[in-house]
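Participant: Model the structure of this input:
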Amino acid sequence: MSSPVEELLNRSQRLGADPRNTNFAGGNASAKGTAVDPATGSDVELMWVKGSGGDLGTLTEAGLAVLRLDRLRALTGVYPGVEREDEMVAAFEFCAFGKGGAAPSIDTTMHGLVEAAHVDHLHPDAGIAIAAAADGEELTRRIFGDRVVWVPWRRPGFQLGLDIAAIKAENPQAIGCILGGHGITAWADTSAQCEANSLEIIRTAEAYIAEHGKPEPFGSVLPGYEALPEEERRARAAALFPIIRGLASTDVRQVGHFTDTPEVLDFLSRAEHPRLAALGTSCPDHFLRTKVVPMVLDLPAGAPFEEAVGRLRERHAAYREEYRAYYERHAVPGSPAMRGADPAIVLVPGVGMFSFGKDKQTARVAGEFYLNAINVMRGAEAVSAYAPIPEVEKFRIEYWELEDAKLRRLPAPKPLAGRIALVTGGGSGIGAATARRLAAEGACVVVADRDLAAAEKVAAELGARAYRPSDVAIAAGVDVTDEEQIAAAFRETVLAFGGVDLIVNNAGLSLSRSLLETTVQDWDLQHDVMARGSFLVSRESARIMIDQGMGGDIVSISSKDSVFAGPDNVAYGAAKADQAHQVRLLAAELGEHGIRVNGVNPAHGRRTLLKREVLPEHVAAAVFALTGGDLSLTTGLHIPVDAGVAAAFLR
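Facilitator: Next up, the predicted model:
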């Protein structure tokens, strides 16, 4: 027989695996049961519930909060009222059973006070569509009869838990409720029945919308706002993305994600999209990640590129002013300070959605949540009218002290957090070591190599521990002597992460031969890969960095041979000297854009002053030293990483 914890985890993972049931990291589930208290040897009633910030689909036992039910329910006797309900969150700590476990979420009371062994609280698109409809209460009665009860909007917290517990007690026939503007909650005495009840509510809402909803809830197609053909659409997105990312990073550097699913493109092609977008999202889980409203480009898909860029800048300036006004309308003494005023979601008709966050996962999830919001708006408009919770309520959640405290508890960002790096020759040796170091320091990394399989292997290694490996690293097959391949690799980089901030020119090879043995082919190959390759990669990256307006770093892995003249090395040494001088030339040219250009000069062998072997990791450490922040005013520098070669000392 399964334990309550096993049943809870299995149910949670099944429900969370289907995006129709709930969104990533959204909702929670619980189970009640008994266990032996090691302090007394007696049975004690416990509740296991998904902790704050966890994801149902990937929930493990470590992600559960464990509380004593007697102490949790005793909190009703000391509850000071709705005006002070936030104080009750700290009281959950005194209900904890044992040590460890996840921090209890704000929804803990909902689970603990409802008289049922198993409770699910979910954020399904169909359920929120009913919850966010203008006549949601009437729709709930019409769709479910008395099996599902309407609960008016109330901010999540202790009082909402009391409300739901009372409604459940007053309606013994009910299997759950629709929470106005928010989501659904279901309950039962067994885990299997609780899951069945959750799915009944969700699937019944889906079926009702499909059967009774009007066919074009977003209105007619706006001429000129239709989706561009795929190739043209992706090219337009790649051209716009660095500019939009720069705007969205005015306050804090952001990573981006691009979405051009049919649902997004259809929404942006319809007459009602400006009105609906301006209403903002409804479910708290949505707007905490997407902000209350997106920024929308109000031009047709085929508008000239420069006109679109100019209008995006105007819309961004207006968005920031409107966000500040929103904050000032609702802030009260004691409200947390205003956070960044840049948009998290930018919508471009005919092209798609650009979403932003502190890292790739946050940016991607923001886009997924806005797609959920589009689905909610579609459902609500199909059977009624979309009516999200009032703006003041959104503010009370966005600038909730409990949410702010959660943000303050987050670990400090890593030195390269929010940075997007591309490493050529990243499939092996110095390039692979550098890619590993940059990813370990928080960067999103593009592993570029002529050997795509080798690049893919390194990228997979970097992302092995991530929820989605491509949130950390991707691979790009590229010959750095080929302009078209380089341009394609950078388009891939931009569409994956939003732009580029850090380039490592590492691709290279060495053919050490005497002058008389060096062929023209030897000379051309080494100059093509190292001198021409660095030039082409630097030129393409500089274009993007200038568009972003966020500065950047270009680092070239040169060699001691760029300054040390030795025999039997004319082609390699000359190519490396060319590459090294490019560092100085580009540092002088790109400094006005805040782009720093530096070099690293490695050497191999043990015939050195320090008599130590130089490893790829030592070169990677030098790249990080140049780009990690401590040398922010250094440009045009070459750092020797050669264990001491006196003949290669820089003069």
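Participant: C-alpha from now on. contacts and neighbour counts both.
Facilitator: OK.
Participant: which stretches of the stretch 101-250 of the chain form strands?
Facilitator: With DSSP state E, counting those that start in this stretch applied, the stretch 101-250 of the chain shows strands at 118-122, 148-151, 176-179, 183-188, listed in chain order.
Participant: The structure of the following sequence is requested for comparison with the preceding one:
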Amino acid sequence: MSNSNDTFQHINYAWDDEKTAQFNSTLDGLVYRSNLLGSDQRITNTGGGNTSAKGIEIDPLTGKEVEVLWVKGSGGDLRTSTAENFSSLYMDRLLALQDRYYQADEVGAKTQIEDDMVEMYRHATFNLNPRATSIDTPLHAFIPYKHVDHMHPNSVIAVAASKNSKALTEKIWGDELIWTEWQRPGFDLGLKLQSICKDYPKSKGAILAGHGVINWANDNKACYALSLEIIEKAARYIEAHDKGEDTFGGQKYICLDAENRNQVLAEILPYLRGLVSGEAKLVGTVQYDESILHFVNSQDAPRLADLGTSCPDHFLRTKIKPLYVAWDPAKDSVEQLKLMLSEGIEQYKADYSQYYATCKHDNSPNQRASSPSICLIPGIGMIAWGKNKSESRVTAEFYNCAVEVMRGAEAIDEYIALPQQEAFDIEYWLLEEAKLKRMPKEKPLAREVVVVIGAGDGIGKATAHRVAIEGAHVVCADLRLEAAQQTADELTSVYGVGIGVSGSDISSCGPAIAVQTDITDRDSVSKMFQKVLLAYGGIDKVILTAGVFLAPGQNSISEDKMFDVSFAVNVKGGYIVATEANKIWQAQQLPGALVITTSVNAAVSKKGSLAYDTSKAAANHLVRELAVELSPLVNVNGLAPATVVKGSTMFPRDRVIASLTKYSVSFTEDESDDELRDKLALFYAQRTLTKQPITPEDQAEAAYLMISGQLSKTTGQIISVDGGLHEAFLR
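Facilitator: A predicted model of the protein is given here:
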């Protein structure tokens, strides 16, 4: 098979000789090959697979040439890997470890020595490389070729997870690939691959039953091309046997149209999130594309879902199997679906606990959360759950891979999963547990969905940035969508879009989204929250910073109209937001928090802002009333700023100039808006006890404090952030 896209029908050939000609080291070439392989999910999944290359390096101790193995380190992702993501080890020291392994094997300690050998790899580290070494290292080290790829392509796993995978391997690849029985990756599997290379000198790789493929070559480009050729052959064979609409036994259930599907999702998602978050709060990803719907609506979906996944990389994310709910969208109600979900999750948890009790060893880690990571609903699609949006999105990606594996295996043969004990031994492998413990500590709001209304500028923008620092999933909501989008884009530029984000579908979003809403319109607020549910599965905190200031002289409307608008935005808007959010909080039954921005003007009587001040006084009491109404599940508090001039749309240039004139503060017409605002802010600061201008960031810090959990016993309170404005002291 020649190396060009003209001959590849199921995979893209992306090698660029001009780029590789510029590389000066073995590692440069390995990083390039790895990035190409990892960038295509038809080749391997996110974080899955590993690559290696052997080359000659100069030993920093002796100054002599030594052979070094460069291999993807533990926890890395091929698509995004750089040189820092690869471990480096002395080849002679790795090979010398075989004697130690054989000695341990002779005294019957083989199971334990498999795990112990991983610690020994550190003693073979070249040049003090700090990158943790992968458990797959011996698979690469003991193969006597310079370049090795170990991939998890769906098409190849479909063969590896078929009932007659050995015969299929011979039929598709002949003597190029040697079939091997399922075995957990480790030292012994590395030795078996070494023997395959010796016993079958013409072989180019091996099919690892139930797992994937590993292949080798002595040239970087040739190894890459071989990986693609192996995938192409499997994909062509599956295509030739594809059953079309009859795949998975044909359709059993209908699909709901988009409008009805979204309505059902909006109703069940917060309820479902509450059910799966009993042990730890989770964030969701919804998927309803043609492929996943074809599966969940099929006759065979219940059987295949119950078998679970095959490839270890898959079920480490998706658990041993998903929750499948046999809801009929043509005749069953949403209330029936809720009941099925409740009963299904209760049974799933019991089954998972039994699975753990049956399979555990004396030294197994403690049982992890027993809730399902994947929920499959006919007519609706798939809902994946994870500790954050990125993880739930990747979990969805992995189950998509599992579906494609099942699709291929059922087309060419019969799909089989790993035996339950083998699956458990991977899921609760002590080395996997050690990898989990090495992961960074979660940020305080990493599992939280925070809706900031008014995020387009001023206090809202600053608050969106503040909660994002703490790991929150931030919904940037504003009347002006373009302003909200700008804030969301700013957050994305700092925190990234996350793995797997693609297309315009909000369910595939990253850690920040922008939505438009008018808080005076209940339908608009309801639709805004529906988008949030489809994006993340629920809400946790809502911070309302949107408001309006209308004053005589600056606004060409009647005073009656000023009252109407001021109370509609500053009071009724808070009521609408709170009551719509509370529907979600009550469905989730997870603790929530609401912060409503009022003003110190609510406690200070003065001339010139009658409508604004009285509306903010009403907002203060709204906070207290809502604290009573929403208790005990939701804490409600108010944030009362003094005059925050910086970045506020309430202080357009004409109002700033009018205020500077009123207070006899000197200025010139050629000064910029920011310069004029700074002068006014400094003037206002002199009226406070601290003599410091009040900034949006000051308000954002207080807003964060009120939702952080640090004030979990505080509700119905108004927190003033005014620099010490003694006129606003409570009397």
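Participant: follow-up on the earlier one: is it possible to export the strands of the stretch 101-250 of the first structure to a markdown table including mean neighbour count and distance to Arg396 of the first structure?
Facilitator: As requested, the strands of the stretch 101-250 of the first structure are exported to a markdown table (neighbours: other C-alpha atoms under 10 Å; distance: least, C-alpha to C-alpha, whole Å):
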| stretch | mean neighbour count | distance to Arg396 of the first structure |
| --- | --- | --- |
| strand 118-122 | 27 | 21 |
| strand 148-151 | 22 | 19 |
| strand 176-179 | 28 | 17 |
| strand 183-188 | 27 | 18 |
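Participant: Go through these and name the closest to Val221 of the first structure.
Facilitator: strand 183-188 (30.1 Å; C-alpha to C-alpha).
Participant: one step back: any chance of a markdown table for the strands of the stretch 101-250 of the first structure, columns distance to Gly499 of the first structure?
Facilitator: As requested, the strands of the stretch 101-250 of the first structure are arranged in a markdown table below (distance: least, C-alpha to C-alpha, whole Å):
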| stretch | distance to Gly499 of the first structure |
| --- | --- |
| strand 118-122 | 35 |
| strand 148-151 | 45 |
| strand 176-179 | 40 |
| strand 183-188 | 36 |
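Participant: mind checking which of those strands is nearest Glu540 of the first structure?
Facilitator: Using C-alpha to C-alpha as the measure, strand 118-122 is the one of these that comes nearest Glu540 of the first structure, at 45.7 Å.
Participant: returning to what we had before: mind checking the strands of the stretch 101-250 of the first structure for the one nearest to Pro104 of the first structure?
Facilitator: Of all the strands of the stretch 101-250 of the first structure, it is strand 118-122 that lies closest to Pro104 of the first structure, at 14.3 Å by C-alpha to C-alpha.
Participant: what packs against that closest one?
Facilitator: Where contact means 3 or more C-alpha pairs under 8 Å, 6 or more residues apart in numbering; DSSP states H and E, strand 118-122 of the first structure is packed against strand 28-36, strand 183-188, helix 191-212.
Participant: Of these, which stretch is the most buried?
Facilitator: Among those, strand 183-188 has the highest mean neighbour count (mean count of other C-alpha atoms under 10 Å), at a mean of 27.
Participant: can you redo the helices and strands packed on strand 118-122 of the first structure as a markdown table with distance to Ala131 of the first structure?
Facilitator: Conversion of these to a markdown table gives the following (distance: least, C-alpha to C-alpha, whole Å):
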| stretch | distance to Ala131 of the first structure |
| --- | --- |
| strand 28-36 | 18 |
| strand 183-188 | 6 |
| helix 191-212 | 10 |
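Participant: just to revisit the earlier point, the strands of the stretch 101-250 of the first structure: which one's closest to Ile128 of the first structure?
Facilitator: Comparing the strands of the stretch 101-250 of the first structure by C-alpha to C-alpha, strand 183-188 comes nearest, at 4.9 Å.
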